[in-house]
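**Q** Need a 3D model of the sequence below.
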Amino acid sequence: MDLSGVAAILALAGVPVSVLIARWQMRAMLAQAEISHRATLEAAQLTQQGALEAVRAQSERERHRWLTEARRASYRLFQHSLSEFRRTIMSDEVDMVRLSEAYYGVHDTGHEIAEVGPDNVTGLASRLTTECELLRHDVALGHLASRQEREDLWNGLVAPLRKHLDEAIYDALAGD
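**A** You can find the predicted model right below:
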């Protein structure tokens, strides 16, 4: 074989070697791309988790703020309704229509408190509503004819509950 034949054989052998080298380089590049892809995917997942946690935290803060505002408004309305009921029942001549309206104001705002809680405030509001209902019935039946009788009953039954309610409301709002 002459020199051109040896060169031809080496050239033919060189083609498969270059193909093998190119294939090996392609596999290495694909492996590197896979590693890069996985790292990018992990980083994206961590970023997504961080964003979701931030949104959850913000949502919880907003919910807490809304709940605190709703509680304050409900408590204020309930206290106002109790005051209106007391003014009505303590008048010299009790107007039963006004007394019923005042009672239903207490009743309705008591339900608002039940929606925002907490349980100890809801329980006290419910007990106060029941006491107001009993007072209204006693007045309607003529059992509490004098203002002094109504005032004594209010001071003995409702006023202590109202004091406990004030303390429970303070604790509930202080905890918020």
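**Q** Please count neighbours and contacts with C-alpha atoms only from this point.
**A** OK.
**Q** what comes up buried for stretch 142-155?
**A** Across stretch 142-155, burial judged by 16 or more other CA atoms under 10 Å covers 144, 150-151, 154.
**Q** now the other sequence, so there's something to compare against:
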Amino acid sequence: MDLQGVGALAAAAVAAVGIPAALLVGRWQMRAALRTAETTYRAALDAVRADAANTHTQWQRSARRDAYAAFLSTAGDLKTRSMRLRYLNPRDEEAHAALLGELGEFNVALNSQLLIIKLEGPPEVASKADWYSTQVHAYVRRERRCYEEIRAWTKLLDLVAAHDPEQEAARALQASLEALERAVTESNFSGSYEIVEIHDHNGDEDVPEPVTTAYRVAQNAYADLPSDTFTEKDHIALFTRCFWDEERIPMPQGSHFYAYIMQAEAKFIASARTALSHSDVITDQ
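**A** Next comes the predicted model:
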């Protein structure tokens, strides 16, 4: 074999070795490219996730802030409007019905907004909102009771002042109710009308005898009037007016009930601010 043939064989051998080497280098380059692409993809995915988490955090904080603000506004409106009951003319039936309608609407709204806060959380804020709502509802009940008692008593006084056949029976009822109130005060009885009523029916409540006796006299006096003289709501209000239980707001001693509301409101606001100030998503765990 001449030198030219040997050169050809050598070239063929080098080429045979170079082909696998080129393939190997290409595979390494492909793997490196895939790793780079995967790293880029993961970085992009992490960025999307972080952006989504941040967007969710902002949305959640905004939703909670709106829920807290609406709840506070409605609670304040319900509270202030219930106070207007004290200044209504007890003979103005139209104004009475209109204000009670307003209170009913705000009551429904407050309950709905409380439910939203319980859904949105966090539990600490929901707990404070629940307590604040309880205090507001209790205050509204007391204000309504105060107004109903004034309204029923005004009806009785109008009947006493009228010149009609029921005048004497109305005077007797007025005197017996005043005697019942004196018996409650002199006996230092702090129980409710309901307790006395239960005691009168089955005797399983601890009620001073003077209170029980005066209660029975007043009920008999009430029964002497025609059945359509007062409504059942008036009937209850005439008697609850004689008692000084926790549900009644005697002025000026009743100011501490308003203080309870303000304390509950302050605790709710403080809890809400803490929740909204968190930089991360606030979970309910």
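**Q** Tell me how many other residues surround residue 172 of structure 2.
**A** Neighbour count of residue 172 of structure 2, defined by other CA atoms under 10 Å: 19.
**Q** what's the nearest residue to it if we skip its chain neighbours?
**A** residue 221 (6.3 Å; CA to CA, 6 or more residues apart in numbering).
**Q** So that neighbour sits against residue 169, correct?
**A** Yes. With contact defined as CA atoms under 8 Å, residue 221 of structure 2 reaches residue 169; the gap is 7.0 Å.
**Q** Where does the aligned partner of residue 131 of structure 2 in structure 1 sit, in terms of helix or strand?
**A** Residue pairing (TM-score structural alignment): residue 131 of structure 2 is matched to residue 123 of structure 1. Per DSSP states H and E, residue 123 of structure 1 falls inside helix 119-141.
**Q** From the buried residues of stretch 142-155 of structure 1, which land in strands?
**A** Of the buried residues of stretch 142-155 of structure 1, none are assigned to strands by DSSP state E.
**Q** so what does the helix holding residue 123 of structure 1 touch, helix or strand wise?
**A** Applying 3 or more CA pairs under 8 Å, 6 or more residues apart in numbering; DSSP states H and E, one finds that helix 119-141 of structure 1 makes contact with helix 96-116, helix 159-175.
**Q** Just the buried positions in the last one, please.
**A** To tie it back to what came earlier, the one meant is helix 159-175 of structure 1. 161-162, 164-166, 168-169, 172.
**Q** now swap in the first one and tell me
**A** Of the residues in helix 96-116 of structure 1, those with enough neighbours to count as buried (16+ other CA under 10 Å) are 99-100, 102-114, 116.
**Q** what's in contact with that helix?
**A** 67, 70-71, 74-75, 77-78, 81-82, 84-85, 88-89, 121-122, 125-126, 129, 132-133, 136, 140 (CA atoms under 8 Å, 6 or more residues apart in numbering).
**Q** Could I get the buried residues of stretch 142-155 of structure 1 in TSV, plus columns for distance to residue 23 of structure 1?
**A** Compiled in TSV, the buried residues of stretch 142-155 of structure 1 are given as follows (distance: CA to CA, whole Å):
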residue	distance to residue 23 of structure 1
144	103
150	100
151	99
154	95
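**Q** Tell me the one among those residues nearest to residue 60 of structure 1.
**A** Closest approach between the buried residues of stretch 142-155 of structure 1 and residue 60 of structure 1, by CA to CA: residue 154, at 40.9 Å.
**Q** Which members of the contacts of helix 96-116 of structure 1 come out as buried by neighbour count?
**A** Here, 16+ other CA under 10 Å leaves 70-71, 74-75, 77-78, 81-82, 84-85, 88-89, 121-122, 125-126, 129, 132-133, 136, 140 buried among these.
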